[in-house]
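Student: this one's sequence-less:
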């Protein structure tokens, strides 16, 4: 704040905001009460009071605020004059009659802060951008023409300033290079006034854009002007209004001088920059790739911090954000320098990644901030600040729809999101997006991309990705939390609709291979709504996509991913809903099915027993879900060698399913199918075959001849043929089945491997041991790799291979 003959003067946005906050406190009003009295949105008032943005010059907002707060005439005059000063970027307060101006304070340095380059790691992944800028700007400074103004835009922390510093260092010899702070109109105005003074202007006369640019155009010799950190391009670069590309504000085409301008900003939107102009080129600065990010981490954290793969995984977790990579790399280096007796969590890349996986972002970044040699803000704060600034700007530009879409996308994960998921009809059915259309969806996505908040890729599908640090920050924001239910329910609904969009029979059923291409595109996101809703009651309503995703991963044979997804979903749901909630029990059931598939029979048996008891108590003993868990407990008993118990339970569940679901229901057929396998194992082949042929007929009619469930029944029938001693027929039948199963499910699917194993057994029984052994060796190799050496199926193949004479 400045005191003088003109009264109090607030020279920064923070001082201006502090005065508004003082008046608010004096009036004894909350933000909500102020909002109700002034009709100014709470978010906008919050921005004024936090110093994130200023009231518009021609808006009634400031007058309304001052009226409600009972400001005096002196306070009104001081704030009105200061707003004009801060918005216009001029060093003359509006209403002054002379040429004198408030003292701008100490003379500013215009030297680029090149010392920052000396303390950072090697700049990686920017070679092509730096080479292009070097050529283009070098051509301009040599008087050869070309585009004079280049704008670097991207998410905060993406390294725009570092790129600008490298450019400054490259041109700092024998040329004028000016570095000006562009964070707000006043800062830019003071910097431009210093340039004018260096070029022969007066400190005591008004120095506006026209005066500065006359001096720049008349300057002798090459020059480069870098304006760093322009977060609100329209307000900062055009203090008197108009469009940036009009060329009448602080940014103009260089027409006569051998000069060029480089700007850094987080806002690359067409709305802010008023579309293309022949004298201005926008250049996006995106995140680093996995490899380059890993090199940054390894250079700072040291090779002993972990493998290249671990560094790449942590780089991906940090979204390739250069500032995050630098600070976390330094944190790891400092942690490794401490004695082993000190208990610190981030000594390695894997350990640091584990901290992020359990949600300790803020704790890790707080440590990173303390470890940073220059005390800069943590990447979490910077990412949050960058996107909050972007959201504030979007709100100021009258675009709440785009902000709402960002928050909805936050309920997904950082994996690529198919654009087709964002159906305008479903969006418009939500209270968040009244009257949403495809054009408006595309416009909102374009704006988010221009602000660096999302990435867009067009091959092989149109995909969208969010930066993981942006997701973490968004999920903690009060504006997101205020509408949490709406956002997570919409995201879950979009995923469910995407899964059901497949046109084949059994549409959306994750057990149906026809739907697998769709599931492959969305499976990574099905945990997103659950993670976003963690700890909130609405979580109970968004569990369905997660459970269906687990079913898809299990059905398609990806048991390792299925287990991780199921375990994560169970943990999140258990904390919020308790162990007897039907949704939690459904996820727990799926988890135990995966344990069964992985051959961990004792774990599966114990888990199913607990689920059966709870489902029986919560849902009832005849409920289809209770019967499902009892059915799988019987399968575990069969595979553990307890055929008598398995037969008894299978028969009980079959009888109940016939009563509750009907004889032709899919689950009833599954019960008949499994009961038949136990009968066959116990020597009752005729009963088993009659039952299996009935199931096959019904499954072929209801599901199709190549459905995975139909193939399971065909395999049981082929096994029966082998048990009856019909080796030659069995070999031919199982050979056809193995080929068909491989085509439908894939070469490494557990059921394909089971069919190939059975084929080898049939070949040995038919007197073809060499072919059998060759096939068994191949199956053993794949089962060991896919299922593990300790899996019962792997052991069965190894045991069968040992039957070879002489082994």
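Tutor: Looks like it arrived, so ask away. Note that this is a predicted model, so its numbers are computed, not measured.
Student: Please make it C-alpha for all contacts and neighbour counts, starting now.
Tutor: Will do.
Student: contacting residues for the residue lying closest to residue 404 once chain neighbours are set aside?
Tutor: Closest residue to residue 404 apart from its sequence neighbours, by C-alpha to C-alpha, 6 or more residues apart in numbering: residue 432 at 6.8 Å. Residue 432 sits next to 401, 404, 486-487 when contact means C-alpha atoms under 8 Å, 6 or more residues apart in numbering.
Student: Out of the residues you listed, name the two that are farthest from one another.
Tutor: Longest distance between any two of these is 13.7 Å, between 401 and 486; criterion C-alpha to C-alpha.
Student: so what's residue 715 up against?
Tutor: Residues in contact with residue 715 (C-alpha under 8 Å, 6+ apart) are 734, 737, 755.
Student: separation between the second one and residue 758?
Tutor: When you say that, I think you mean residue 737. With distances taken as C-alpha to C-alpha, to the nearest Å, residue 737 is found 10 Å from residue 758.
Student: Residue 673 and residue 695 touch, don't they?
Tutor: Yes: look at residue 673 against residue 695 with C-alpha atoms under 8 Å: they come within range, at 6.5 Å.
Student: what helix or strand is the residue nearest to residue 345 when sequence neighbours are not counted on?
Tutor: In this structure, residue 345 finds its nearest non-sequential neighbour in residue 351, 6.3 Å apart by C-alpha to C-alpha, 6+ apart. Secondary-structure element containing residue 351, defined by DSSP states H and E: helix 349-357.
Student: And here is the other one:
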């Protein structure tokens, strides 16, 4: 290979290990082109061809400074030496493949921004430029003034050596030439296309010398037969076709073939753990199933395993059968019989499946690996084909794929239960979403660059390979106007925007043409199958789609003892949850009573329900179930409240339509708002209480008892936020309405009066607080009894008023009474008892009885830590008080 040094203008011959070089591509103008002798002796410098060489040299010096060498066909080949010319024609494809960058000079394009002019360039209609375009890893297209128009491909290994290349034109060039973009990105993908397909790409092109229409295909067809200028176009073409036939025949005789209908993914991200599991299980005579959610990468793992097997064990046949239904399975089997040239298959009455089975069982044919792809419903494989002869009607379709020592089978399926009809449980490999490192690597390889938001985006896409590939295709298609950050912003805008993005179809070369490339639509295929075969499981999935995706408790989704078999009814629950798990739509957690779902699966489920017109119905069922199991906010229910609270937050994001469902929704908000308030989340509590109040007021009226409860909670939250005026106004309204509608001695009325007294107390209005507090206490004793929890609360509140008035003896007496009663009725570690201890400790402190105060607070703090946790407001306050007392004592 002769290269031109761009610094010295001296040629040098390299026979091996050539240095990094740029390579030129251009249209020949025979009369004006320069030659090896011209450049060597620096003569005929006025020729347009010589100036073009100078243009290439200057471009490399200026824009590719790390590269010192250049190859141009006009002057780097001695055209007068026929042997050198023939060698160059045979080697040219490899030379373009090995170049750091190919510079394509389009002499008929003047405007780098004019795409129409670019599309009309004669460069796209020449024979040799097809080979140069496909072979080169990176091509930079240049105008006649040497301005960059854009590029195809991106040579990652040489990225530091490359100049700014402008916009990506791969899709545009694919449209102009008819060459698939995957081939343009990586010439190694040529092997996925037949010789006939590659021959079609040259149609419509022309060459100056007639023989070159055949010679320019040497590299593309991998058939270097040597140039023999003067033989004529027809003879050259005939020699090429004969060489192809001979090579194909030799290859067929020499080694088994790789029959995979998909290209190998050039940016495939290894998943070592899964690969190791597959290798370990896929021993001879084995049947292994890859099981996982649609879009999780099962088929891509299988494709990579096929290519890897073919490379490592070239004496092994590799077959791929589409197995999504009986028609595709049998057609794939017939195609395979044709590929193998199985004897007898031409007979119209032949049983091709039986002939193929006989071939596969014949050990003399060699080892083989067969992939059965997309076996999401195995029922047709477990049935005999309709054309089976009477003598073997019991043979099922799967029986035509025999067990034998020299063959192994790899199955991909979304359903574990379907896979287990064909393999043993130990032969199942569960394919889960990628880890973050793998997911980020996949995104970077697809987008062709890194971003600070890569980690955030792959997390938002649940590390799902198909979703990541889909997002990357969208970003690349719209680049540079769309970035990872912009895509992420649109994805997180709302559920509608998110589902719109993930329902968009994008071309992915390694996906089955009949399978959806949109992750949302892929999952909906599973939903439809489950709905048709096990409706109760589909309805359970519908309810679960509205839950918080983490820790979906059995108590929330399993209904016992109902008459109408709602979703999750105990009679079908176990079967239903197993079905959803087997389709990888839900996954188990370490707690066997809890499940998880991917957020995107929940979104897809809801979109599917909307298309069926059943979304509101499913949401109402979720609301009904949550309303039933969410408990009142008593201390003993806090653990369950804490467990269900995330689901209440999800419920609050969407308001139901029907009246009954709205009332249940308002109850959920009321209960969960009470819990939020008890945990110190006053902003969340106010939001829930306000929504609850609005619904109850609209549906039941302002005087209804449930409406008054919600109003009282809003007022209570105002008080805790220090919004005294708003709290007092609303509490006065609630007290007056309660007295009028429920009566002055009704427990709810007494509670609201106690709340109002607390508001007076918080403002330092001790006399009003005391008067109202005494009234509530005395009435409670009369109507509820001295030991009723509400009575004890009223006594405790009055004690606080006395304490703040400085009437410490009276406060102490009441607080001791409350503590002893609560210990006897509730227990020493009950939250209300602990609260009473903290109040009495505060009174001891004011009395200067620090030792007693410290002892009591230590007991209270220990109980708070155990029952409420370190982050609870009362725990924090008690710890602060204890530290203060200990400091005073020291």
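Tutor: Great, that's in hand. A quick note: this is a predicted structure, and the numbers were derived from the prediction, not measured.
Student: TM-score for these two?
Tutor: Once the chains are laid over each other, their TM-score by TM-score structural alignment, normalised by the length of the first structure reads 0.59; 610 aligned residues with a C-alpha RMSD of 5.8 Å.
Student: Tell me, how many residues neighbour the residue nearest to residue 345 of the first structure?
Tutor: Burial of residue 351 of the first structure is recorded as 18 neighbouring residues (other C-alpha atoms under 10 Å).
Student: What of residue 888 of the second structure?
Tutor: As a measure of burial, residue 888 of the second structure has 10 neighbours, counting by other C-alpha under 10 Å.
Student: how far is the helix or strand encompassing it from where the chain is centred?
Tutor: Secondary-structure element containing residue 888 of the second structure, defined by DSSP H and E: helix 873-889. Its chain's C-alpha centre lies 48 Å from the corresponding centre of helix 873-889 of the second structure when counted by C-alpha atoms, centre = their mean, to the nearest Å.
Student: likewise stretch 666-678 of the second structure?
Tutor: Counting by C-alpha atoms, centre = their mean, stretch 666-678 of the second structure comes out at 33 Å from the chain centroid.
Student: can you check stretch 651-662 of the second structure too?
Tutor: Using C-alpha atoms, centre = their mean, the distance between the centre of stretch 651-662 of the second structure and that of its chain works out at 29 Å.
Student: Pull out the buried positions in that stretch.
Tutor: Burial within stretch 651-662 of the second structure, assessed by neighbour count using 16 or more other C-alpha atoms under 10 Å, is assigned to 651-652, 655-656, 661-662.
Student: Farthest pair within those?
Tutor: The largest distance within these, taken as C-alpha to C-alpha, falls between 652 and 661 and amounts to 12.5 Å.
Student: Common neighbours of the two, please.
Tutor: Residues touching both residue 652 of the second structure and residue 661 (C-alpha under 8 Å, 6+ apart): there are none.
Student: hang on, the earlier thing: out of the contacts of residue 432 of the first structure, grab the one that's most surrounded.
Tutor: Of all those, the highest neighbour tally under other C-alpha under 10 Å goes to residue 487, namely 27 neighbours.
Student: what's the counterpart of that residue in the second structure?
Tutor: When the two structures are superposed using TM-score structural alignment, residue 487 of the first structure falls opposite residue 618 in the second structure.
Student: As JSON lines, the contacts of residue 432 of the first structure with distance to residue 369 of the first structure would be great.
Tutor: As requested, those are arranged in JSON lines below (distance: C-alpha to C-alpha, whole Å):
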{"residue": "401", "distance to residue 369 of the first structure": "34"}
{"residue": "404", "distance to residue 369 of the first structure": "31"}
{"residue": "486", "distance to residue 369 of the first structure": "35"}
{"residue": "487", "distance to residue 369 of the first structure": "32"}
